[in-house]
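*Asks:* Turn this into a structure:
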Amino acid sequence: MAENATMKSVRTGARNAVEVVEIARPEPGPRDALLRIRACGICGTDTFFVQSGGTPYTPDGSVVPLPLGHEPAGEVVAVGAEVTDLKVGDRVVVNPQGAPSGIIGCGGELGGMDEYLLVEDAEVGRSVAVFPDDLPFDVAALNEPMAVARHCVNRSQARPGDKVLVFGAGPIGLGVTIWLKLRGVEHVVVADVVPERLETALAVGADAVIDSAKEDVSARLTELHGEAANALGQPRPGTDIYIDAAGVAAVFNTTVDAAKWGAKLVMVGVQKPSSEIDLGGMLRSELTLIASQGYPTEIFEVTAELAEHRDRFARLISHRVPFAEVHRAFELALTPGAAEKVVVTFEDSRRED
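*Replies:* Below is the predicted model:
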């Protein structure tokens, strides 16, 4: 590569806007690898940072602009002399939490929404995973959010005979649905207020859906999962596990009202602050509340199955937007109801200088 080579990098700008800046292209050290990014998804965390104008997670509470993107898939274009398990041409996904300089795209020095990404201390199985050449880059870019969904399912400890309700048919809720069905779970219902999302839920394997804007969730669940009782003997649906991939108080309270004795609620959606949550109501069912955060072990646990079931996971992508139109990509992601999952794609025609 030529000395003083540059690349484009997407950063937070003013509130609700991104900037594309020209910066120096990184040079890999002896233990590093350099990736040419080929696709990168936009996550709700990205939109939070964009809406904030940067990250407010600083000791003094100030907002600091930062590089964006933590869902990249790319191609190795250079490796350091001490890197033995990667080669030029390998197609890889990245562990954003494996970078010594900070979480990629979430407050660290590096961002996956750049033309090139330095993988520090590159090591297969820790910082990157290689995926098959026939897996499209845009689907591979789902690896990180699908690891979030997989951790949620692992936390639920769902068994084949369980009956499950997933609230929220966004990318995480749909990913949870896919993993539950691949795990062999008997009956998975998805609830949402957007009919198009519910259609997608059925397409990826949900056994039934509930339009929670129009239907009585508890009554419909009783039809689907049979009748049980709570700790007071009151009739309740036979649903074993509730999963909140929406993060709103209404979901929590609907679960508390519907839960049978011994049911579980797994929260993977980021909860909005609310005084409306009925914690005391959990006593009526001895409801177990489980929080699911990130992917302590799952980031590459999902990669092979993502490739194997690529057609099902590809349905989660609603928009593929070229990098040249990255401002439009973020506008879509920031506009409620405009898009479900936006993946930015990078041209394959860039020359290696």
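*Asks:* all contacts plus neighbour counts: C-alpha atoms, from now on.
*Replies:* Fine.
*Asks:* who are the neighbours in contact with Arg220?
*Replies:* Each residue near Arg220 by Cα atoms under 8 Å, 6 or more residues apart in numbering is listed here: Ile210.
*Asks:* Relative to Val176, how far out is it?
*Replies:* 21 Å (Cα to Cα, to the nearest Å).
*Asks:* Kindly check the end-to-end length of stretch 304-323 for me.
*Replies:* Terminal-residue distance, stretch 304-323 (Cα to Cα): 27 Å.
*Asks:* one more to put side by side:
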Amino acid sequence: MRAVRFHGREDIRIDEVEEPICGNGQVKIRPAFVGICGSDIHEYLAGPLAVPVTPHAVTGEKLPTTLGHEFSGTIEEIGTGVTRLKVGDRVAVKPNLSDGTCKAGGLSDHVVVDTKHAIPLPDSIPLDIGALVEPLSVAWHAVSRSPLQEHDTVLVVGTGPIGLAIIQVLRAKGISNIIAVEVSEKRREFALNLGATEVLNPLKVDAVARVRSITGDAGGAAIAFECSGVQAGLDTAMKGLRVRGTTVVVSLWEHKPVIDAFAIVLDEKHVTGAAVFDDGDFEAVIDAIASGKIQPRSMITSKIPMEDITEKGFKALIGERDKHVKILVEISA
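*Replies:* Below is the predicted model:
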């Protein structure tokens, strides 16, 4: 079968690999759509230092490794002992796993997973939207990590895919005051369209002063989500908080940031991290999409065949970052 595999820095190839075998308690899935994640881009640019060269202690994987962890697909085979799922079921895959025996990764013609990681999609959710469940679940988890209250004013710094997903989750949870800070004009437009009530360009305005002006006597946002991964973004998130506010750091960082501990102490601010998701987050996101509380289709800015993944996928997301939010690889194309 075909598999998109990462061999090293800026070296992604479509290889022929052995098709995985569906074992006891497992299902074999034919992936339909696979999203390219920011972590994939990081690995592509950073090279082998970003991925274990020796076998990973949990997954058993080593270079070259199959990419793709944001995906949906259709079950094409079930293993012995499987009763909850059947052939033909459409699923989103919760990817925090590897059984160490299969070519783990959604960017391939077939994937085998334990049944607990195959989350059924209702008929109302098409498979391309199903591929967005994973990044939206990361956002759902990040919001759940905060002490969010119904009437809070929330600051989102950085409106890449996860920042935009967080805005949608906040709206789904009834938050009506969302301030977004973003340098890219196109991504500021996305933020407005997806539910931000105020969008600030930090290159043109003093974002912190503007947040404090908007929030009046509160003196800042109750919650801030840091999604930019740069020092200036973290500074904005921390300074834009009110006294005893909370910043949730969601970004992946290429360079270790500096944090002003003295300011945290004086204003009794809180800092927490959020990574991946908890049990139940996938199901909660699927319910929110099915009910219409989350409508993420505009996040899909391109669909490409597997053969174009380097030029129209990775290179497009790097060279045309402002143009794209989520590029989906259509495996059957």
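*Asks:* What does the TM-score come to for these two?
*Replies:* With the length set by TM-score structural alignment, normalised by the length of the second structure, the two chains reach a TM-score of 0.90; 325 aligned residues with a Cα RMSD of 2.4 Å.
*Asks:* Ile166 of the second structure -> the first structure?
*Replies:* Residue pairing (TM-score structural alignment): Ile166 of the second structure is matched to Val176 of the first structure.
*Asks:* isn't its match right up against Ser156?
*Replies:* No: assessed by Cα atoms under 8 Å, Val176 of the first structure is found out of contact with Ser156, at 10.4 Å.
*Asks:* Same drill for these two, tell me which one is more crowded.
*Replies:* Val176 (29 against 22; other Cα atoms under 10 Å).
*Asks:* did I read that right, that one in a helix?
*Replies:* Yes: with DSSP: H, G, I helix; E, B strand; the rest coil as the criterion, Val176 of the first structure is located in a helix.
*Asks:* Look up the closest residue to it, ignoring the ones flanking it.
*Replies:* Ala149 (4.9 Å; Cα to Cα, 6 or more residues apart in numbering).
*Asks:* The helix or strand harbouring that neighbour vs the second structure, average distance?
*Replies:* Taking DSSP states H and E as the definition, Ala149 of the first structure sits inside helix 143-156. Following superposition, helix 143-156 of the first structure is found to deviate from the second structure by 0.6 Å on average (mean Cα distance after the TM-score superposition for the first structure).
*Asks:* For whichever helix or strand comes after that helix, give me the average deviation versus the second structure.
*Replies:* The C-terminal neighbour of helix 143-156 of the first structure among helices and strands, as given by DSSP H and E, is strand 163-167. For strand 163-167 of the first structure, the mean deviation from the second structure after alignment is 0.5 Å (mean Cα distance after the TM-score superposition for the first structure).
*Asks:* Now do strand 163-167 of the first structure against helix 143-156, angle only.
*Replies:* Counting by axes from the mean of the first three to the mean of the last three Cα atoms, to 10 degrees, strand 163-167 of the first structure lies at 140 degrees to helix 143-156.
*Asks:* Where does strand 163-167 of the first structure end up in the second structure?
*Replies:* Against the second structure, strand 163-167 of the first structure falls on residues 153-157 (TM-score structural alignment).
*Asks:* if we look at that stretch, which residues are touching it?
*Replies:* The contact list for stretch 153-157 of the second structure (Cα under 8 Å, 6+ apart) reads 163, 166-167, 175-182, 215, 221-228, 233-234, 236-237, 240.
*Asks:* rerun that using 6 Å as the cut-off
*Replies:* For stretch 153-157 of the second structure, the surrounding residues in contact (Cα atoms under 6 Å, 6 or more residues apart in numbering) are 177-181, 221-227.
*Asks:* Can you tell me which of these end up in helices?
*Replies:* If you go by DSSP state H, these have nothing in helices.
*Asks:* Can you tell me the SS state at the residue lying farthest from the centre of the second structure?
*Replies:* Here the second structure reaches farthest from its C-alpha mean at Asp217, the gap being 34.1 Å by Cα atoms, centre = their mean. Following three-state DSSP, Asp217 of the second structure is assigned to helix.
*Asks:* Tell me which residues touch the counterpart of it in the first structure, please.
*Replies:* The pairwise alignment with the first structure assigns Asp217 of the second structure to Glu227, based on TM-score structural alignment. Applying Cα under 6 Å, 6+ apart to Glu227 of the first structure gives the contacts 236-238.
*Asks:* The same query, at a cut-off of 10 Å, please.
*Replies:* Glu227 of the first structure makes contact with 219, 221, 235-239, 260, according to Cα atoms under 10 Å, 6 or more residues apart in numbering.
*Asks:* Across to the second structure, which of the residues you listed hold up?
*Replies:* Retained contacts for the contacts of Glu227 of the first structure in the second structure, judged by both residues aligned by TM-score structural alignment, their matches' Cα atoms under 10 Å, are 237-238, 260.
*Asks:* out of these, which one sits closest to Phe131 of the first structure?
*Replies:* The closest of these to Phe131 of the first structure turns out to be Gly238 (Cα to Cα; 40.1 Å).
*Asks:* Relative to Gln157 of the first structure, how far out is Ser9 of the first structure?
*Replies:* Taking Cα to Cα, one finds Ser9 of the first structure at 40 Å from Gln157 of the first structure.
*Asks:* And the two? Which one has more around it.
*Replies:* Set Ser9 of the first structure next to Gln157 and count neighbours by other Cα under 10 Å: Ser9 wins out with 23 against 12.
*Asks:* For my notes, confirm the more buried one occurs in a strand.
*Replies:* Yes: assigned with three-state DSSP, Ser9 of the first structure falls within a strand.
*Asks:* check contacts around it.
*Replies:* Ser9 of the first structure sits next to 19-25, 67-69, 110-117 when contact means Cα under 10 Å, 6+ apart.
*Asks:* What residue in the second structure is paired with it?
*Replies:* Using TM-score structural alignment as the criterion, Ser9 of the first structure maps onto Ala3 of the second structure.
*Asks:* returning to that earlier point: distance between the helix holding Ala149 of the first structure and the chain's centre?
*Replies:* When C-alpha coordinates are averaged (Cα atoms, centre = their mean, to the nearest Å), helix 143-156 of the first structure and its chain have centres 8 Å apart.
*Asks:* Okay, and Cys40 of the first structure sits in which element?
*Replies:* Applying DSSP H and E, one finds Cys40 of the first structure within strand 33-41.
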